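Engineer: Sharing a sequence plus its predicted fold:
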Amino acid sequence: MQGTATVQFGASAPVFNGTNTDTIFVSANEALIDWAINSPTGEFLPEGMTLRFNADTGTPFTVLNRVTDTATTGPLSISGTVSSDPLGRIWFYNAGGWVVGSKGVFNVGSLILTSLPITVDPATSGGTRLYGDKNEIRFGSALDPKSSVSIQSGAQINATLFNSSYVALVAPRVDQAGTIKVNGSAAFVAAEAATLTINNGLFDIVVDSGSADDTGVSHTGSTTWAANSSSTDSNHGVYLVAVPKNQAMTAIVSGRMGYDSATTAAVVDGSVVLSAGYNVASGRVDPNAVVGDDASLAISNLTIGSKGFATSLLGSASGGIAIDATTASTVVNGSAAFDARGDLSATIDNDRSISVEGDLSLTSANGAKAGNVAVSVAGDGGLFVSGGLSLASTATGAIQTDPSNGDALLPDSLGDDAVAGNVSLTVTNGSVFATSTSLLSDATSGLGALSTGSATSGSAKIVVSAPAGSTSNSVSFGDLTISSAASHGFFSRQQPVSGGNATSGEVSLSVSGGLIRPVHSRFIRMRSPIPLATSRHLMPLRAQYPSVFPISRRGSRPVRSTCRTMPRPAMAALSRSATCHCRWTMPMQGPRLSPTTALSSVPSLSDRVLTAI
């Protein structure tokens, strides 16, 4: 060791074995040790040295190590080995932060590395000093707002000795490029002050002060838990929480998270939670606790879980979310849901892919204003979803009720205008597979006593194109719904004095090039307030490709009788307030097309089937 230890309570002074190991004997459930070192190079535990924590308590024990270096104010390095008994919870604090070098190894029960001071209460009779009244760990304000915790490539952190273990890295900047294995949960928190509570493996993470760093958290390494009979914790999880102070922040997410390679089926599914700008409550993003604006997620080259052992991925951002699969693929062995207040995008190219073993949803929602949602597949890339694919931009204005009278609207209040973004799926010489596909742009205006706000939804478009006669890629949307809807909020007890406008966007499906390959038992729904185009626009397609555009057509009330008469020479326009729910049903058995039939001769459906006004 590079320094001296002063035991404040709960342990003995380190015992050196004469070669390379310092051993600390812990005699209580909690211990506090202050370390003073003088290392110009910032070494706390050099390579080849071991720091060992032993206890004879027979119960879980916590040791807080507070380390100061009189020679430097920057991060301290750990390149040796730290070990403990299986029930040991080992915490390290240094105001300048920590660097775990490529040779650094931890074999402990649980671990905290932080640059935020951990609160220690005064001594009381039989009471805890390291935890709060609700078993929370209290991280005070960072003395150095530029401090960080960094796990370098090659470093190993193993907290696998006991169930319900945890690893937490807490600092204004957190970099995880090493290998972490935990038999419970891991948390990476970018903040200048925070509170963590761990209940049965679930984290509550409250950020009291955000970080001024532009990235906050960068995860490029591996954070996993073993899928074997000794890993039976019911709440496995990885939590990435990045909260900005007053600036834009984009957390970087790649590498591997979730279940490691499985060795037995006696395991419980887990989850990965990515939170940019939000607190975490009971292991989930708290949507009502936005604590940092303009926090985004940049996701690439990410693997979640292992085949056959589902790990759900939940990503939320107060800014935007960008998924990049142009240089490396992303795989989620479970369902994935992304929610942002800003724009969402997924870009796939250069023979790379995004694969999800479950449902995949991308949703933008931020009260009365929502961002755009765009997915692009090109260059022989692929989007493969074993469940349903959902893209949505949803804007909902508030209904302003009177706080003193829930049966009335707030006097003199005005309804919010609601504006939803555009939703698009563009496939250019690429492949897409999903059991169902839904594109939705939806705006619902707010209500006030004086007025209803306006509602404007964006466009909802699918564009598929490939070289004529191409067979290298395929597209299968399953049951397909494309919808753009604009409407007003409703309050049954009182109507506003004046109304507002509602305008929906364009709805289109465009296909060109490639080959038609009919599929069975599929249907298409396209919805939008219209006048509906005349049926003659579909007649040439039905005549040439009867198995692709069959005759069955149905509509939902209140316009069922009008919508179901296909084919007629012409169809009367529907009223502006009506919504037509159109459906084409693929026959279970239908005429097969020649494998050489090219789609280049099929007119685009864009603006010809349903056009919004």
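Structural biologist: Here it is on my side, so go on. Since the structure is predicted, the reported quantities are computational estimates derived from the model, not experimental observations.
Engineer: from here on, contacts and neighbour counts on C-alpha atoms
Structural biologist: OK.
Engineer: Please name the residues that touch residue 379.
Structural biologist: Going by Cα atoms under 8 Å, 6 or more residues apart in numbering, residue 379 touches 349-351, 428-430.
Engineer: now with 6 Å?
Structural biologist: Going by Cα atoms under 6 Å, 6 or more residues apart in numbering, residue 379 touches 349-351, 429.
Engineer: Next secondary structure after the longest strand along the chain?
Structural biologist: When the chain is parsed with DSSP state E, its longest strand is strand 249-262. Using DSSP states H and E, the next helix or strand after strand 249-262 towards the C-terminus is strand 270-276.
Engineer: helices or strands up against that next one?
Structural biologist: On a contact count with 3 or more Cα pairs under 6 Å, 6 or more residues apart in numbering; DSSP states H and E, strand 270-276 meets strand 237-242, strand 311-317.
Engineer: if we go to 7 Å?
Structural biologist: strand 237-242, strand 249-262, strand 295-304, strand 311-317 (3 or more Cα pairs under 7 Å, 6 or more residues apart in numbering; DSSP states H and E).
Engineer: Alongside the first one, take a look at this:
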Amino acid sequence: MGTTATFQNDFNNSDFAVLNRIVPSGSTRPVQFNGTVISQLQQVSAPSVAGGTVFFYSPGGILIGGTSVFDVGNLALTTSDLAYDAASGAFDTSGSYVFQPVTVPGSQVVVSAGAQLNATVDGSYIALVAPSVVNNGTIDVNGSAALVAADAATITFAPNGLFDIEVNSGTSATGAVAANNGTITGPAAVTAGNFFHRVYMVAVPKNDAITMAIGAGSSLGFDIAGAVDEIGNTIILSAGHDVVGGNLPSAAPSAGGGSGTASIVGGDGTFTSAVLARATDTINLEANSAAGLDFAGNATLYATGVNSSITANAGSIASFGGSLLFSASVDGTNANPNAQAGGVALRAHDGGAVVLGGDVELSAVGVGAPSMLVGTTSGSGTGGTVLLEALNGGEISFETGLVIDAGGIGGEPSEAGIGGGSGFGGSVTLISSGTTGSLIDLGADLMISADGSGAFGTGCVSCTIDGGSAVGGTVALQALGTGNAILVGGLTTLSADASSGAGQINASGSATGGSVAFSAVNGGSMTLLDATATASAFGGSNFGTVAGNATGGLISMTASGTGIGGVGIAGDLTLQADAFGGSGTAVGSGGG
């Protein structure tokens, strides 16, 4: 198609919606647009204005060529047919559209570089729905845009922009099934008018691992003047999850998916609105050039896998203008009660810089699931890993505070007669190393927890241990090599404590403190204000037999090797690695 196609209402109707079904002979072939598509509303006493709703369906794929221009009210491009009522002409139910299972597995909707998709009416939408969706062009919408990689989905295009996107069947495509290398933008929302602007990217797998890719040069989000308005303007990146009411409220994978996982990867790009991302696998964002990675608003990133990271490589900056929450925490489920958290990292390598302008929270907490079956033990929780790494002249700087939690929390029983879950702390490392000039610099407080917490038992007769055991994790601050440093301008609070759960009938769990280490080696330097470090252990009390034992952990402070450096504490220093056995609180019960 290389000409102009115009869609209009007649004067008897104030609006219209049309479904164009393009089914070529040999329906596995894609169709291509190279011209102009216009949809507008005619008015009796005024010029025509953009409006109406236009859907294009073609089973073999849709390619929007680089010379194409769409000026429409609302637009959907899809390789899924829609349920169509021949009597009424409707193909939706109260704004809810059922995109039926594709007939060509792996079919694509691709917007080429240079193409322009415009929907300028306030509250409008543009949607791409197919097993594979790619935007290399420019999508300009005064409302919400949705890129959905799935074989079948039900989408409710709410007029206020807060969509429901339910994937009924995960994508048959593999690899990078949802990709943006272009621009998705539009005016910022005016929330007083009850319009919310969103960029939705959704990808749900079948049984193969898939990726959502934000390519180098991408620009996502609305006018930057609305960057701080997180309610009105947000980018939703959903790898493996459904969208409900314009949000990602659940960590549960989409019911329409299979056994595969979905990850998010990103290169140099700009995010002009707040970002909310959730993935059933890892999230890895990387700045590789002077263009850098720029988040103008708050960023909230929920990953699941072991190795999620934000990295700035040589000559690049990863910049966060608002707050950052980066989490690989995991909650146990009925099917998998033992929770092993994943890992998150901030890395600045080879002169690259990670710059954080707002509050930062890094989380890798494992929380065991409660047991609901009498005579069993609730799930264990094991903390994951958190790493801050400044390497070979890299710099990670925080204008405000940093909170890190890699705790492990045992599941709490849901009723009587169940054992408490055990908790095992994870690992947190801050390291400045390599060639000279590596720096981790905090302008305010540093708070790190790698605690293990066992849950109380509710009287499990058949359990060897009623209250959950606990083991503290490890916390390490390392400045290694001449000219490499860690600076903290506020209070430093580090803990690798262990607290086991109380027992009602059988023994309480034991508690073993973890370790905290400060190391400045071969000219590396560490400068702290006031510092507190604990690796204590607290045994659980007991109401029937034996309370929990407790063993304190280890705290070390090392300055060694060649060069001028060391560990400097400008204020107070408090170190505790004590142990407190549990109390027997009933006649016949013993202390720990």
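Structural biologist: Looks like it arrived, so ask away. The shown structure was predicted, so the numbers you read here are calculated from the model rather than taken from an experiment.
Engineer: neighbouring contacts of the longest strand of the first structure?
Structural biologist: 214-228, 242, 270-272, 294-306, 309, 311 (Cα atoms under 7 Å, 6 or more residues apart in numbering).
Engineer: Save the helices and strands packed on strand 270-276 of the first structure as CSV, and put in mean neighbour count too.
Structural biologist: CSV is the format used below for these (neighbours: other Cα atoms under 10 Å):
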stretch, mean neighbour count
strand 237-242, 30
strand 249-262, 24
strand 295-304, 25
strand 311-317, 26
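Engineer: Turn these into CSV, columns for distance to residue 174 of the first structure.
Structural biologist: Converted to CSV, those look like this (distance: least, Cα to Cα, whole Å):
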stretch, distance to residue 174 of the first structure
strand 237-242, 9
strand 249-262, 10
strand 295-304, 15
strand 311-317, 18
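Engineer: so which of those gets nearest residue 93 of the first structure?
Structural biologist: Proximity to residue 93 of the first structure (Cα to Cα) singles out strand 237-242 among these, at 19.4 Å.
Engineer: would you list every one of the helices in the first structure?
Structural biologist: 539-544, 560-563 (DSSP state H).
Engineer: tell me the contacts of the aligned residue in the first structure for residue 408 of the second structure?
Structural biologist: Under the alignment (TM-score structural alignment), residue 408 of the second structure maps onto residue 443 of the first structure. Contact analysis of residue 443 of the first structure by Cα under 7 Å, 6+ apart lists 394-396, 418-420, 455-457, 485-487.
Engineer: Residue 315 of the first structure: which of those is nearest?
Structural biologist: So of the contacts of residue 443 of the first structure, ranked by how close each gets to residue 315 of the first structure (Cα to Cα), first place is residue 394, at 17.0 Å.
Engineer: Residue 334 of the first structure and residue 358 touch, don't they?
Structural biologist: Yes - in this structure, residue 334 of the first structure is within contact of residue 358 by Cα atoms under 7 Å, at 5.2 Å.
Engineer: Give me the more crowded residue out of the two.
Structural biologist: Comparing residue 334 of the first structure with residue 358 by other Cα atoms under 10 Å, the one with more neighbours is residue 334, at 26 against 20.
Engineer: What distance do you get for that one to residue 313 of the first structure?
Structural biologist: Residue 334 of the first structure sits 7 Å away from residue 313 of the first structure, going by Cα to Cα, to the nearest Å.
Engineer: Residue 205 of the second structure corresponds to which position in the first structure?
Structural biologist: Using TM-score structural alignment, the equivalent of residue 205 of the second structure in the first structure is residue 244.
Engineer: can you pick the most crowded of the contacts of residue 443 of the first structure?
Structural biologist: residue 420 (34 neighbours).
Engineer: what residue of the second structure takes the place of it?
Structural biologist: If you follow residue 420 of the first structure across to the second structure using TM-score structural alignment, you land on residue 383.
Engineer: Please name the nearest non-neighbouring residue to that match.
Structural biologist: Sequence neighbours aside, residue 426 is the residue nearest to residue 383 of the second structure in space, at 3.9 Å (criterion: Cα to Cα, 6 or more residues apart in numbering).
Engineer: now for residue 80 of the second structure: what does it line up with in the first structure?
Structural biologist: Looks like residue 80 of the second structure aligns to residue 116 there (TM-score structural alignment).
Engineer: What of residue 5 of the second structure?
Structural biologist: That one, residue 5 of the second structure, aligns with residue 51 by TM-score structural alignment.
Engineer: That match contacts residue 15, doesn't it?
Structural biologist: No - look at residue 51 of the first structure against residue 15 with Cα under 7 Å: they stay out of range, at 9.9 Å.
Engineer: From the neighbour counts alone, determine which of these two ranks first.
Structural biologist: residue 51 (20 against 13).
Engineer: residues contacting the more buried one?
Structural biologist: Per Cα under 7 Å, 6+ apart, neighbours of residue 51 of the first structure: 21-23, 81-83.
Engineer: conserved subset of the residues you listed in the second structure?
Structural biologist: With both residues aligned by TM-score structural alignment, their matches' Cα atoms under 7 Å, the contacts of those that the second structure also has are 81-83.
Engineer: from those residues, which is closest to residue 468 of the first structure?
Structural biologist: Looking across those and measuring by Cα to Cα, the closest to residue 468 of the first structure is residue 81, at 61.4 Å.
Engineer: how much space is there between the closest one and residue 152 of the first structure?
Structural biologist: 15 Å.
Engineer: now swap in residue 362 of the first structure and tell me
Structural biologist: Computed as Cα to Cα, the residue 362 of the first structure to residue 152 of the first structure distance reads 32 Å.
Engineer: Between those two, point out the one with more neighbours.
Structural biologist: Taking residue 362 of the first structure and residue 152 together and counting by other Cα under 10 Å, residue 362 has the greater number of neighbours (24 against 20).
Engineer: which one in the second structure is aligned with that one?
Structural biologist: Per TM-score structural alignment, residue 362 of the first structure is aligned with residue 326.
Engineer: Need the counterpart of residue 53 of the second structure in the first structure.
Structural biologist: Checking TM-score structural alignment: residue 53 of the second structure goes with residue 89.
Engineer: check contacts around that match.
Structural biologist: Neighbours of residue 89 of the first structure in contact, by Cα under 7 Å, 6+ apart: 61-63, 109-111.
Engineer: Neighbour-wise, which one of these leads?
Structural biologist: Counting neighbours by other Cα under 10 Å, residue 110 comes out on top of those with 31 neighbours.
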